[in-house]
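> Output the structure for:
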Amino acid sequence: MSADYVKRYALFVLLILPVHIAFALTVDVTTDKTTYNYGDYLTVIITVSEVSDSVAVMHIVGPDGVKSSAIPIPIKDMNTSITTPNAFDPQLYKEGRYQIQITYAGADASTEFEIVDAGNAFLPFGSNLIISQWTDGIISDYSLLKFLSDKGAISINPEESMKIPQWYKNNAGWWLERKITDVEFLNALQYLIDQKIV
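Okay, the predicted model is just below:
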């Protein structure tokens, strides 16, 4: 057999045989910031090379090496962004470096972020539930003020007779929709308290 014949035969075989080239699925994870303050919300961005399984599994590893329970993240698109429903609170998160670990369809990725205490005012853990209940009229002005005072978010010794202006529920709605920050919400409420409007 001539060398030319072997080359043509090999080319023919390559053309008629189905060729399956397997590309490994890849996953990448990032956060919207590398440094967070208390009161900030964590946003995680997961990028996959193809949508395969329906769920990624995320763990957060703290500065002490303790790993969170598995957090399932539904993956429906090649780019998935999720934001935590609660902000970082010093009662739940220590200052320091954290790692996010993602596993998706056998592929792994990780990234790091840091939490620092910049001294900013922030709403305590559970505020989203309490403020939502307050805006819906489920709990009283006194209950909201007591919760915020007990957690050290505002300076007041609340009394049952205290009333927050009805229009301030607009600010609460904006905060729940993340249109204003914890600092803006708390500073405005503290101003009303200091001016004896509450």
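> CA only for contacts and neighbour counts going forward, please
Will do.
> Name the SS class of the nearest residue to T31 once chain neighbours are set aside, please.
Excluding the flanking residues, the one nearest T31 by Cα to Cα, 6 or more residues apart in numbering is V44, at 4.6 Å. Per DSSP: H, G, I helix; E, B strand; the rest coil, the local secondary structure of V44 is strand.
> I have a second one here; can you model it like the first so I can compare?
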Amino acid sequence: MNSRNAVLPIILILGLIIIPPVFAEPSVSIIMEKTTYSYCEKLFYTIKVSEITGDPAIIHIRDESGKGSSAIPIPISDFENPIPSLIAFQEEIFPLGKYFIDVQYSGSETTAEFTLIDSNKICIPEVIKPILANWLSGNISDGFLMDAIQKYISTDIIVVPFEINESNVYDIEIPEWVKNVGYWWIEGDITDDDFSQAFNYLLERKIISSSSLFNNEI
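Below you'll find the model as predicted:
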């Protein structure tokens, strides 16, 4: 048997060996809506994957110091998965600076970054919305709404010219038509700046007032 004929059986034998297929890990990427945010704005980004494996994406958001959120599992049901934040950036929670979004998905990892800046825009804390909604529904009194505004909103935004305490909290009076301003703000028809200007005007004109304070002045 010549060398050419000897090589042929070896080739045939090698051809019978099953080489296991090589599976690449699914790729994952982050598509940012924008890379600069300010207070009152909500973070929005999209997680894009090359394959739907049934695994969730695990998200961490951290700041420049490394301080970050706990793991956030996000179900991945499409190749592009929008991730809207439920709450806006608030000064009391988020310091200014650079932030990073880390995503792990089926063995792959990726990171995107954005910067939080101070735009000097009027920003009312999100905690006011459920309180205002309860006021609009008649579940809390006028005084409790104004007490929350005084506690949670900076005096740079809304100035309540009288102290609210246990003795006068039920004496605060807000005209019924002012609820329209609350509805407009919750629905997004007016801005935080519009809302604060409206309440400051009502307070300055004593349209929102404490009846006990008024009686004392008389």
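> re earlier: please look at the residue nearest to T31 of structure 1 and S81 and confirm they touch.
Yes - in this structure V44 of structure 1 lies within contact range of S81 using Cα atoms under 8 Å: 5.7 Å.
> ok, these two, which is more surrounded?
Between V44 of structure 1 and S81, V44 has the larger neighbour count (other Cα atoms under 10 Å), namely 19 against 16.
> OK, contacts around that one?
Taking Cα atoms under 8 Å, 6 or more residues apart in numbering as the criterion, V44 of structure 1 is in contact with 29-32, 81-83.
> try T111 of structure 1
With Cα under 8 Å, 6+ apart, T111 of structure 1 has these contacts: 29-31, 99-101.
> Run through the helices of structure 1 in chain order.
Using DSSP state H, the helices found in structure 1 span residues 3-16, 127-135, 141-150, 168-176, 182-194.
> right, and those - which one's nearest V57 of structure 1?
helix 127-135 (25.2 Å; Cα to Cα).
> Show me which residues of the closest one are buried.
Neighbour counts over helix 127-135 of structure 1 (16 or more other Cα atoms under 10 Å) mark 127-128, 130-132, 134-135 as buried.
> likewise stretch 26-34 of structure 2?
Judged by neighbour count using 16+ other Cα under 10 Å, the buried positions of stretch 26-34 of structure 2 are 27-30, 32.
> starting at the chain centroid, how far to it?
Centre-to-centre, stretch 26-34 of structure 2 and its host chain are 18 Å apart (Cα atoms, centre = their mean, to the nearest Å).
> Just give me the neighbour total for the nearest residue to K151 of structure 1 once chain neighbours are set aside.
Of all residues not flanking K151 of structure 1 in the chain, P124 sits nearest, at 6.6 Å (Cα to Cα, 6+ apart). A count of nearby residues for P124 of structure 1, using other Cα under 10 Å, gives 23.
> do the same with P56 of structure 2
Using other Cα under 10 Å: P56 of structure 2 sits among 16 other residues.
> got it, and K179 of structure 2?
16.
> which residues touch it?
Counted by Cα under 8 Å, 6+ apart, K179 of structure 2 has contacts L136.
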